[in-house]
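> how would this look folded up:
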Amino acid sequence: MTILVTGGAGFIGSNFVVSWFRHSDEPVVNLDALTYAGNLQNLDSLRDDPRHIFVRGSIADADLVGSLLAEHQARAVVNFAAESHVDRSISSPEPFFDTNVIGTLRLIEASRHHFGTLLPVEQGRFRFVHVSTDEVFGSLGPNDPAFTEETSYKPNSPYSASKAASDHIVRSYFETFGLPTIITNCSNNYGPFHFPEKLVPLIITNALDGHDLPVYGDGQQVRDWLYVEDHCSAIRLALEKAKPGSTYNIGGNNERTNLHVVTQICGILDAVRPRSDGRKYSEQIKFVTDRPGHDRRYAIDSTKIRDDLGWEPEVSFEQGIVKTVDWYLDNQEWVAAVRSGAYLDWIKVQYQ
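Got it, this is the predicted structure:
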């Protein structure tokens, strides 16, 4: 058997693929368009692994997706492919709807046609897992209860609106066509291979370079932080055990303000890589104008996945952020290549 993973060279997708082979020998067909945030260097550990089949391409290419599903007789699709940076969606919304809405539609339509070719026993095993975000639920007040699977959708950015639309597409394919779908909505991930435009890697890399550490508004926006390895374990479990048509919220039980995250990173760096001038990294913090429509608080209630599937996060934020800082300190060549765009030059040579 084989699974098709889309977006498997991105941050969460590549962590999932690498961790998959620590738990299974089942082959993975990895489809990724290798846009700015997709990076084959994330998959270097699988370079000579015959179980990993990489294909460069888009989920919007229905013919390609269909041929891959048929050729490899995939028994599951795990969809990570998405445009995911809120700031980019504000400055240029259209690519988010192209990928997250039209791309998801074409991917799931190809999957539906593939599902129709399977024998009944194979159909019973097939799953389409759609990886989404808690941002589709909008913003919480400081004392509001955490998001559950029953929370109404209230997206506040072009990014979250596009993901909300993709969730609705996936749900409709279960209700209308009986395609065995599963939707997961996760909180803020962090960990290795995170593209340095997101908060945690941006703060680490800027701090080491002596640059400003930008914090939106007053820095009191609250997020629930989920270590990426914990997220991957939840998705594996959902793929294995979740009932078709189900949705699960996946959170780290680690609500922290953005300012807390930034100052904690500064404190870790002060201890393990102190500045040459003896000053604190926190002196580099600079408060900047808040972004439009910035959600104030997200929080995830993971009770359902705990009760149904037995999943709970294993890594506390204090443990995970130290591991993350250490990874970036130990992988400065990866950081330099990503930030310089050198890996994109390599892609051109390799594929063109």
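
> use CA for all of it now, contacts and neighbours both
Will do.

> all helices of the stretch 51-200 of the chain, in order?
Counting by DSSP state H, counting those that start in this stretch, residue ranges of the helices within the stretch 51-200 of the chain are 62-72, 86-91, 94-97, 104-117, 120-125, 158-177, 199-209.

> now for the ones you listed, which one comes closest to residue 32?
helix 62-72 (11.0 Å; Cα to Cα).

> show residues contacting the closest one.
Residues from elsewhere that reach helix 62-72, judged by Cα atoms under 8 Å, 6 or more residues apart in numbering: 2, 4, 29, 57, 59, 74, 106-107, 109-111, 113-114.

> to check against the first, give me the structure of this:
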Amino acid sequence: MRILIAPDKFAGTLTAAEAAAAIADGWRRARPEAETVALPLADGGPGFIDVLEAAVPGAERRTALSCGPLGRTVHADYLRVGGTAYIESAAACGLHLLAPAERDPSRTTTYGLGLIIAHAVETGARRVVVGLGGSATNDAGAGMLTALGYTCRDLAGEALPYGGAALASCTSIDGDPRTRGVEFVAASDVDSPLLGPHGATYMFGPQKGAGEADLPVLEAALGNFAEVAERDLGPAGASSWPGAGAAGGLGLALFLLGGRRESGARLTCEAVGLDEAIAAADLVVTGEGSFDGQSLRGKLAAEVADGARAHGKPCLVLAGRSDLGEHPRLAGVHSVADLVGGVEAAMRAPREGLAALAESVAGEWK
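As a prediction, the model looks like this:
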């Protein structure tokens, strides 16, 4: 049998490439005669450019001097493929750049992402695809816009300090952005608007360090900024568009620059040739760290499952943990946590646990 192994990252434990290798190792232990083909995938979050670099001919990695969510210097990699630059927002705004005690979306900024974009534009990029995911910010991309040449001002005409809380004082935005007519794409599978119970603050703020008392303050600040930004930059209503709330509101900032949203999972799957790989396989195996009902609503697992279904190929999910025991679109759902006795045990040895799960499933698969 030819087994296509096409997982996403297992957030916080394994990259997509590491997860694919672990599954392949475990599968071969049970079925040494099987041919395993690894095709790591990404949805726009951390690992986005690694996946593309490994799969896209002519991809060239470049480095920009930038800064992290609290202003510390970082050397951020991005990818160039012809005139297109692929950038991970997490390279400058990621949670992984902060210690847990430093996480505070009232202070963190997306300014560093703007520096990476400026570097790409100044070196000739005509299209910029920004993968949104894993951010530590909730500033609606105001920091990014500042790095690109806009100035967000308070009532006295002074430039705002960085961070989500400062947006409450924004009364105007002006400037001349250094984008040179570049086409922007927000690569994200988050369809949240900027505001509301399913928006940037209430859905994602707590994982970025926002306490319960911080949430209404940050929400009001985002609401004020959105009103000013739509008035001064347009288009009207952009804050309510699906994806405006992605990565702490970075989706909105890219819309203000004339950008559009595309599915990060679909974009990656098309770039790496997933459809052709499925057609050549007998069985498809995908996976992610936490698999639940949301995973099959436009996320990467859904792209893989739908592709397998279109070709009449069975699709299995191997996850770190799962709330689903089975699903009609899948041939099976299995989790490391169920195998090793809980989530904590699965997190302690993720690679070994995933390989053991793959070995167990392969031994039973007919």
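
> what would you report as the TM-score here?
Taking TM-score structural alignment, normalised by the length of the first structure as the basis, the two superposed chains have a TM-score of 0.33; 185 aligned residues with a Cα RMSD of 6.1 Å.

> just among the contacts of helix 62-72 of the first structure, which is most surrounded?
Neighbours were tallied for each of the contacts of helix 62-72 of the first structure (criterion: other Cα atoms under 10 Å), and the maximum of 27 neighbours falls on residue 59.

> I'd say residue 360 of the second structure and residue 30 touch.
Yes: with the criterion set as Cα atoms under 8 Å, residue 360 of the second structure and residue 30 qualify as a contacting pair; they are 7.5 Å apart.

> quick revisit: reformat the helices of the stretch 51-200 of the first structure as CSV; add distance to residue 255 of the first structure.
As requested, those are exported to CSV (distance: least, Cα to Cα, whole Å):
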stretch, distance to residue 255 of the first structure
helix 62-72, 38
helix 86-91, 19
helix 94-97, 27
helix 104-117, 30
helix 120-125, 36
helix 158-177, 20
helix 199-209, 15
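
> I would like the residues contacting stretch 355-366 of the second structure, please.
Under the contact criterion Cα under 8 Å, 6+ apart, stretch 355-366 of the second structure has outside partners 22-31, 318, 334-336, 339.

> which one among those gets closest to residue 228 of the second structure?
For the contacts of stretch 355-366 of the second structure, the closest approach to residue 228 of the second structure (Cα to Cα) belongs to residue 318, at 45.4 Å.

> confirm that that closest one sits in a strand.
Yes: assessed with DSSP: H, G, I helix; E, B strand; the rest coil, residue 318 of the second structure lies in a strand.

> so it sits against residue 335, correct?
Yes: between residue 318 of the second structure and residue 335 there is a contact at 5.7 Å, judged by Cα under 8 Å.

> quick one, strands of the first structure?
Applying DSSP state E to the first structure gives strands spanning 2-6, 28-32, 52-56, 74-79, 127-133, 181-186, 188-190, 213-216, 222-227, 246-250, 255-257, 285-288.

> and the contacts of helix 62-72 of the first structure, which is closest to residue 173 of the first structure?
Distance ranking of these against residue 173 of the first structure, using Cα to Cα, places residue 109 first at 8.5 Å.

> so what's that closest one up against?
residue 62.

> same question for the one 5 residues further on.
The contact partners of residue 114 of the first structure, by Cα under 8 Å, 6+ apart, come to 66, 69, 70.

> again with residue 352 of the second structure
The neighbours of residue 352 of the second structure, taking Cα under 8 Å, 6+ apart as the test, are residue 22.

> so it versus residue 339 of the second structure, what's the distance?
11 Å (Cα to Cα, to the nearest Å).

> now swap in residue 23 of the second structure and tell me
Distance from residue 23 of the second structure to residue 339 of the second structure, counting by Cα to Cα: 14 Å.

> between those two, which is the more surrounded one?
Between residue 23 of the second structure and residue 339, counted using other Cα under 10 Å, the more crowded position is residue 23 (29 against 18).

> picking that back up, redo the contacts of residue 114 of the first structure as a markdown table? Include neighbour count and distance to residue 130 of the first structure.
Listed next are those as a markdown table, based on neighbours: other Cα atoms under 10 Å; distance: Cα to Cα, whole Å:
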| residue | neighbour count | distance to residue 130 of the first structure |
| --- | --- | --- |
| 66 | 20 | 17 |
| 69 | 23 | 16 |
| 70 | 17 | 20 |
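
> closest to residue 272 of the first structure among these?
Of all the contacts of residue 114 of the first structure, the one with the least separation from residue 272 of the first structure (Cα to Cα) is residue 69, at 47.0 Å.

> thanks a lot, catch you later.
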